[in-house]
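1. can't give you the sequence, but here's the structure:
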């Protein structure tokens, strides 16, 4: 299956560089482009929206993180990787808090953007290692898990059992893309980056089996 990837950046050279990098690393990928924020919506509203968005926070019309929040609110199933010239931990953490699934500095090597794309397409979060990464005063695991919805807890239980997204989707009778969206939200709420870390945290909480469905 070929992936559709939207590059939203106002710098032509940056779009060209990303297009070449992705084309070499992900054969068959369909690259879409936008140079202003108002060009993104028409692409997302087509019958074939992208599988992932690479987003510059400072493109015309973005309004920084406000544009990111608007995208996540209107199209929650499409993951976003912020590709930014900013590298400070505060900006990185805010981007993740406001819905980004990944953050890649523009100064990063090409291999990092490819790693980030693969990780996010698999439903994981991806962050650069900059001064140890963004620091958070995260609550304990039980408090974090308490923020999950019943559906998200069922997905987390499946992750803890080592199940693939398609297996979890089959058992829950939902689309695999829905499970991927849940996984991304779960990682963000739990304050972890990978499924493995989420599974470890789930095992600590004895979430070894899916909770019963809510009573109608």
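-> Structure's in. What do you need? All values derive from a computational prediction rather than experimental measurement.

2. make it CA atoms for all contacts and neighbour counts henceforth
-> Will do.

3. what about the strands in the protein?
-> Under the criterion DSSP state E, strands of the chain are mapped to 4-8, 30-34, 52-55, 80-84, 102-105.

4. Out of these, flag the one nearest residue 122.
-> Closest approach to residue 122 among the strands of the chain is made by strand 52-55 (11.0 Å; C-alpha to C-alpha).

5. Output the contacting helices and strands for the closest one.
-> strand 4-8, strand 80-84 (3 or more C-alpha pairs under 8 Å, 6 or more residues apart in numbering; DSSP states H and E).

6. May I see the strands of the chain organised as TSV, with mean neighbour count and distance to residue 157 added?
-> Putting the strands of the chain into TSV (neighbours: other C-alpha atoms under 10 Å; distance: least, C-alpha to C-alpha, whole Å) gives the following:
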stretch	mean neighbour count	distance to residue 157
strand 4-8	22	30
strand 30-34	18	34
strand 52-55	24	26
strand 80-84	25	25
strand 102-105	24	24
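
7. Next up, a structure to set beside the first:
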């Protein structure tokens, strides 16, 4: 697995890399302080399996970097890890093509929890070959999540019920949506209902 971490703040980039090394010790991690070299690094080292970007980089403005990376890497998961509150930039980042928005202020424990789910290579793998899921291939937690979604629970309610952070709920939802090839909660619930899961 190749993870590109793009952050122009050396200490923050180092902290993020340490988190990834802890949860994905076999991953190849490429550290960059701006977006410009990403394309050449991908050509040199291979396509990234995950892009982790800060929003405020020397060669970006707002969510322009997210939009640029989505255009260059249409199938690569993009995670924005930002110091800006989610209320300010989450929706803009998702609209620009990010898969997830995580706040740096969440703390190491919550970020580790979320990133571990993100890079997990267990039976919930989101590899393209597994994207078209059948009901039998869903994990117990994914089935549980679909039932909770059918009840209309919010991310906060899901976090309390499942005893995980809201960030981790977002990651679980993202992985579930990718697995089912759907874009949102209502499509996921429809998918589950038509297959008799809920």
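-> Nice, thanks for sending it over. Just so it is clear, the structure is predicted and the values come from calculations on it, not from any experiment.

8. Using CSV, please lay out the helices and strands packed on strand 52-55 of structure 1 together with distance to residue 206 of structure 1.
-> Below are those laid out as CSV (distance: least, C-alpha to C-alpha, whole Å):
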stretch, distance to residue 206 of structure 1
strand 4-8, 38
strand 80-84, 31
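
9. For residue 110 of structure 1, find the nearest of the ones you listed.
-> strand 80-84 (11.7 Å).

10. which residues touch the most centrally placed residue in structure 2?
-> Against the mean C-alpha coordinate of structure 2, by C-alpha atoms, centre = their mean, the closest residue is residue 100 at 4.3 Å. Neighbour list for residue 100 of structure 2: 78, 79, 80, 94, 170, 171, 174 [criterion: C-alpha atoms under 8 Å, 6 or more residues apart in numbering].

11. Let me see the ranges of the helices in structure 1.
-> Here structure 1 has its helices, by DSSP state H, at 12-25, 40-44, 65-74, 89-97, 110-121, 141-145, 150-160, 165-172, 176-190, 195-204.

12. Put together CSV for those, with distance to residue 3 of structure 1 and mean neighbour count on each row.
-> Formatted as CSV, those follow (distance: least, C-alpha to C-alpha, whole Å; neighbours: other C-alpha atoms under 10 Å):
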stretch, distance to residue 3 of structure 1, mean neighbour count
helix 12-25, 10, 15
helix 40-44, 14, 15
helix 65-74, 19, 16
helix 89-97, 23, 17
helix 110-121, 9, 18
helix 141-145, 32, 15
helix 150-160, 24, 22
helix 165-172, 17, 16
helix 176-190, 13, 21
helix 195-204, 22, 18
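
13. Arrange those in JSON lines, one row each, with distance to residue 32 of structure 1 as further columns.
-> Formatted as JSON lines, the helices of structure 1 follow (distance: least, C-alpha to C-alpha, whole Å):
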{"stretch": "helix 12-25", "distance to residue 32 of structure 1": "9"}
{"stretch": "helix 40-44", "distance to residue 32 of structure 1": "8"}
{"stretch": "helix 65-74", "distance to residue 32 of structure 1": "16"}
{"stretch": "helix 89-97", "distance to residue 32 of structure 1": "22"}
{"stretch": "helix 110-121", "distance to residue 32 of structure 1": "15"}
{"stretch": "helix 141-145", "distance to residue 32 of structure 1": "36"}
{"stretch": "helix 150-160", "distance to residue 32 of structure 1": "31"}
{"stretch": "helix 165-172", "distance to residue 32 of structure 1": "26"}
{"stretch": "helix 176-190", "distance to residue 32 of structure 1": "20"}
{"stretch": "helix 195-204", "distance to residue 32 of structure 1": "29"}
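
14. before we move on, the earlier item: and residue 46 of structure 1, which of the helices and strands packed on strand 52-55 of structure 1 is closest to it?
-> Comparing those by C-alpha to C-alpha, strand 4-8 comes nearest, at 12.2 Å.

15. could you check the angle helix 110-121 makes with the closest one?
-> 120 degrees (axes from the mean of the first three to the mean of the last three C-alpha atoms, to 10 degrees).

16. okay, strand 4-8 of structure 1 sits on what stretch of structure 2?
-> Using TM-score structural alignment, strand 4-8 of structure 1 lines up with residues 2-6 of structure 2.

17. Give me the distance from that stretch to the chain's centre.
-> In terms of C-alpha atoms, centre = their mean, to the nearest Å, the centre of stretch 2-6 of structure 2 is found 13 Å from the chain centre.

18. ditto for stretch 30-40 of structure 2
-> Worked out by C-alpha atoms, centre = their mean, stretch 30-40 of structure 2 lies 19 Å from the chain centre.

19. ok, and what's touching it?
-> By C-alpha under 8 Å, 6+ apart, stretch 30-40 of structure 2 touches 2-10, 13, 17, 57-60, 65.

20. go with 6 Å
-> Here stretch 30-40 of structure 2 makes contact (C-alpha atoms under 6 Å, 6 or more residues apart in numbering) with 4, 5, 6, 7, 8, 57.

21. In structure 1, point out the residues matching it.
-> So stretch 30-40 of structure 2 sits over residues 32-42 in structure 1, by TM-score structural alignment.
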